[in-house]
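Enquirer: Have a look at this prediction, sequence included:
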Amino acid sequence: MSSSPAASEVSPIADAAPLSLCARSPHVPADRLVAEMVPPPRFDSVRFATYIPDPNQPSQTEAVRVLEEFAGGLGGAHAVAGGRRGFFGFGKARAAKVPAGPRGVYLDGGYGVGKTHLLASLWHATPAEPALKAFGTFVELTNLVGALGFQQTVQTLSGHRLLCIDEFELDDPGDTVLVSTLLGRLVDAGVALAATSNTLPGKLGEGRFAAADFLREIQGLSAHFRALRIDGEDYRHRGLPAAPAPYSDELVTKAAYATPGASLDAFPQLLDHLAKVHPSRYGALTDGVAAVCLTDVQPVPDQSTALRLVVLADRLYDREVPVLASGMPFDKLFSDEMLNGGYRKKYFRAISRLTALARDAKELVTAD
């Protein structure tokens, strides 16, 4: 099936036309999924030194201290001839020197307290080559298992010093058991773990992640984790301007044509297209896209569609791709039933992230 580049060869006019996400059906090889298990562009430059603890929240300073020590403990020899690596990278021959303590850390906190910032900082601070460290969301990890198979995933990740899992999903029992089993195999191979998580359905009252829920769900692994509670306010609400109101279809279209590398799609058609692309490919769907322009934004019709949109919003946010839109404002995307249901946290995260990207897109209109 021909793609937009083929069309551009036929007519030079198409060179000036925006890209279209709906025209893309990317294929992502399994080795790319592994190679891309690194902190996304938004968190590529974060470090413990760039995390600004709230002086009124001592748990934030304590979390940095503990994580720095944890990273420093991962600097041992990666392998020892004739024996399997022990925890912290030491082999059996040096087992007596392995410090006692948890084999993983779990960051427990509310919205916007910087858990992903700290998780990515841990990845960067761990003294190992990038190929020996892995960072990804729970969804990306399950996608990797789907692409490689369970045994191959165990074999691929067993050589790593550290595995960081952001947004550990506790709302799908099947996937939770799958990943818990995978992590058990990796712990046995000496891989250190670090995680944040989403909240279980019915545990959403305070907007907090519940460490007890996480530790219970991972069952036999719970003894290997130290829970770090991180208190504080959502940084996304600290002094930020109000989200811009949606623009007109004409203005969004004009900005798309004026912005090199921008895509332009009707929102309902994009939602339909997402159903035809596996969520593991949503990152590749946005490759080379400088801005996403959407016309006719409407409320999402059903939960399956809503969850796909959440994944796309996460990938756009990770890659810092601004989103310019017409139609309904982003806080009207999800119905009251969705916002009060078991996936409530995901939808509020998507609203928060799309709103932040809409703020970034204001420059497209100003430049235009």
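Expert: In hand now; what should we look at? Numbering: from 1, shown residues only.
Enquirer: okay, CA-based contacts and neighbour counts for the rest of this
Expert: Will do.
Enquirer: okay but Leu215 is in contact with Ser222, surely?
Expert: Yes. Counting by CA atoms under 8 Å, Leu215 touches Ser222, with 4.8 Å between them.
Enquirer: before we go on, here's another structure to hold up against the first:
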Amino acid sequence: MATIAHLSQRTPTVSIEELLAGFHPSYRFGEVSFETYRPDPSAPSQAEAVTKLKHFASHIGAAKGGFLGKLFGKKKTHKSGIYLDGGFGVGKTHLLASLWHLAPGRKAFGTFVEYTNLVGALSFRQTVEVLSTYSLVCIDEFELDDPGDTVLMSRLMRELSDAGVKIAATSNTLPGALGEGRFAAVDFQREIKVLAEQFDVHRVDGVDFRHRGLPDAPDPLEDSTIEVFAKERYGDKAFAIDEFSELAEHLSKVHPSRYRALIGDTDVLVLHNVETITEQSVALRFVVLADRLYDKDVPIVASGKPFSELFTPEMMAGGYQKKYFRAVSRLTALAREGQAGEPAL
């Protein structure tokens, strides 16, 4: 028998240990390595990135010195951070995850949003105290579209660097706009100010191995058929079945750091009556949910509006467009998987 649950009726509790245990590469990058990365011969910067990251990894776990150590101790001969700048789909996350797998000691891997959510769940000071015991902190998709969060992460990185923690980060560049990525490194260095000289910035060029622009969203199914369709396709899987409006409203009652636990045992998500989100706060929470669903590769079967219409045109063109673009891309991929059987890349 299939297991059926309703996410809108769940309010998970998550311990600090459980929160931290989630800071590892998603299943998509659970077993990657530098050996499984395939550099494009026409983009030498990709092979150069592998060499630089391997060299960076060789210094992880060395005696911690930090920023104060630079002032009063022996001068370091290697940088405390590395930043991969580049467009969408050139393998930056694969490279970052490969570094995480290779690095010794206690280490954390998460997106920019996951770290800001961690601070919200634990407090800034407790987050610093916990992560200061790590040898490496990897930040995927460093975002520059929210000034408050950017300042928060810059301060967090500075304090972790002072504690001798190695930091590796990648940029978040709008898909299909690779030219914009060439300015991301400049923006990153400006925002982290004091730390900038401690980061080795490497541009990863190349052609998007997935797609440029948004994939076509599948036509939504008739609402009366989606549960039967999902059960016929996925059999005895664990289903989460929710009314879209109820789930969107419920997300305001669950801290984003708990969204991973919210969908923890869900194999398939069935969404009734998807509608366009008009409130920014609701939209930003749904972006986080989309990331967690994509990390876990949860196929979606839905009725209502296609995910290409999930956010208003103003949102898709506004200051958070990178977040919304990513969410639409990922939800569309999961819907294509759920309704057409296409793997979500």
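Expert: Perfect, I can see it now. Note that the structure is a prediction, hence the values are computed from the model and not measured.
Enquirer: Relative to the whole chain's centre, how far out is stretch 30-38 of structure 1?
Expert: Centroid separation for stretch 30-38 of structure 1 versus its chain: 14 Å, with CA atoms, centre = their mean, to the nearest Å.
Enquirer: counterpart of it in structure 2, which residues?
Expert: Taking TM-score structural alignment as the measure, structure 2 aligns residues 16-24 with stretch 30-38 of structure 1.
Enquirer: All the helices of the stretch 101-250 of structure 2, in order from the start?
Expert: In the stretch 101-250 of structure 2, the helices defined using DSSP state H, counting those that start in this stretch lie at 112-122, 124-131, 147-162, 178-181, 184-192, 226-234, 244-250.
Enquirer: what's next to the helix or strand just after the last one, contact-wise?
Expert: Beyond helix 244-250 of structure 2 on the C-terminal side, the first helix or strand identified by DSSP states H and E is helix 259-262. Residues lying outside helix 259-262 of structure 2 but in contact with it, judged by CA atoms under 8 Å, 6 or more residues apart in numbering, are Leu7, Arg10, Thr11, Pro12, Val14, Gly22, Val288, Leu289, Arg292.
Enquirer: at 6 Å instead, please
Expert: Pro12, Arg292 (CA atoms under 6 Å, 6 or more residues apart in numbering).
Enquirer: What range does it cover in structure 1?
Expert: With TM-score structural alignment as the criterion, helix 259-262 of structure 2 aligns to 282-285.
Enquirer: average gap between that stretch and structure 2?
Expert: In the superposition with structure 2, the average deviation recorded for stretch 282-285 of structure 1 is 0.8 Å (mean CA distance after the TM-score superposition for structure 1).
Enquirer: Map Tyr347 of structure 1 across to structure 2 for me.
Expert: Mapped onto structure 2 by TM-score structural alignment, Tyr347 of structure 1 lines up with Tyr324.
Enquirer: so is its match in a helix, a strand, or just coil?
Expert: helix (DSSP: H, G, I helix; E, B strand; the rest coil).
Enquirer: List the residues that contact it.
Expert: No contacts exist for Tyr324 of structure 2 under CA under 6 Å, 6+ apart.
Enquirer: how much space between it and Asp145 of structure 2?
Expert: 12 Å (CA to CA, to the nearest Å).
Enquirer: With His101 of structure 2 instead?
Expert: Distance from His101 of structure 2 to Asp145 of structure 2, by CA to CA: 29 Å.
Enquirer: In terms of neighbours, single out the busier of the two.
Expert: It is His101, of His101 of structure 2 and Asp145, that has more neighbours when counted by other CA atoms under 10 Å, with 20 against 15.
Enquirer: Now do the same for that one: its match in structure 1.
Expert: Alignment note (TM-score structural alignment): His101 of structure 2 maps to His124 of structure 1.
Enquirer: Quick check: most distant residue from the centroid of structure 2.
Expert: Residue farthest from the centre of structure 2, counting by CA atoms, centre = their mean, is Phe72 at 36.9 Å.
Enquirer: Distance of the aligned residue in structure 1 for Glu48 of structure 2 relative to Phe48 of structure 1?
Expert: In structure 1, Glu48 of structure 2 lines up with Glu62, judged by TM-score structural alignment. According to CA to CA, Glu62 of structure 1 and Phe48 of structure 1 sit 12 Å apart.
Enquirer: Now do the strands in structure 2.
Expert: 3-5, 81-86, 107-111, 136-142, 166-171, 199-204, 238-243, 268-274, 300-304 (DSSP state E).
Enquirer: Could you list the residues in contact with the shortest one?
Expert: When contacts are defined by CA under 6 Å, 6+ apart, strand 3-5 of structure 2 is touched by residues Ala238, Phe239, Ala240.
Enquirer: Swap in 10 Å and give it another go.
Expert: 235-242, 263, 265-269 (CA atoms under 10 Å, 6 or more residues apart in numbering).
Enquirer: List buried residues within the residues you listed.
Expert: Listed as buried from those are Lys237, Ala238, Phe239, Ala240, Ile241, Asp242, Ile263, Thr266, Asp267, Val268, Leu269; burial here means 16 or more other CA atoms under 10 Å.
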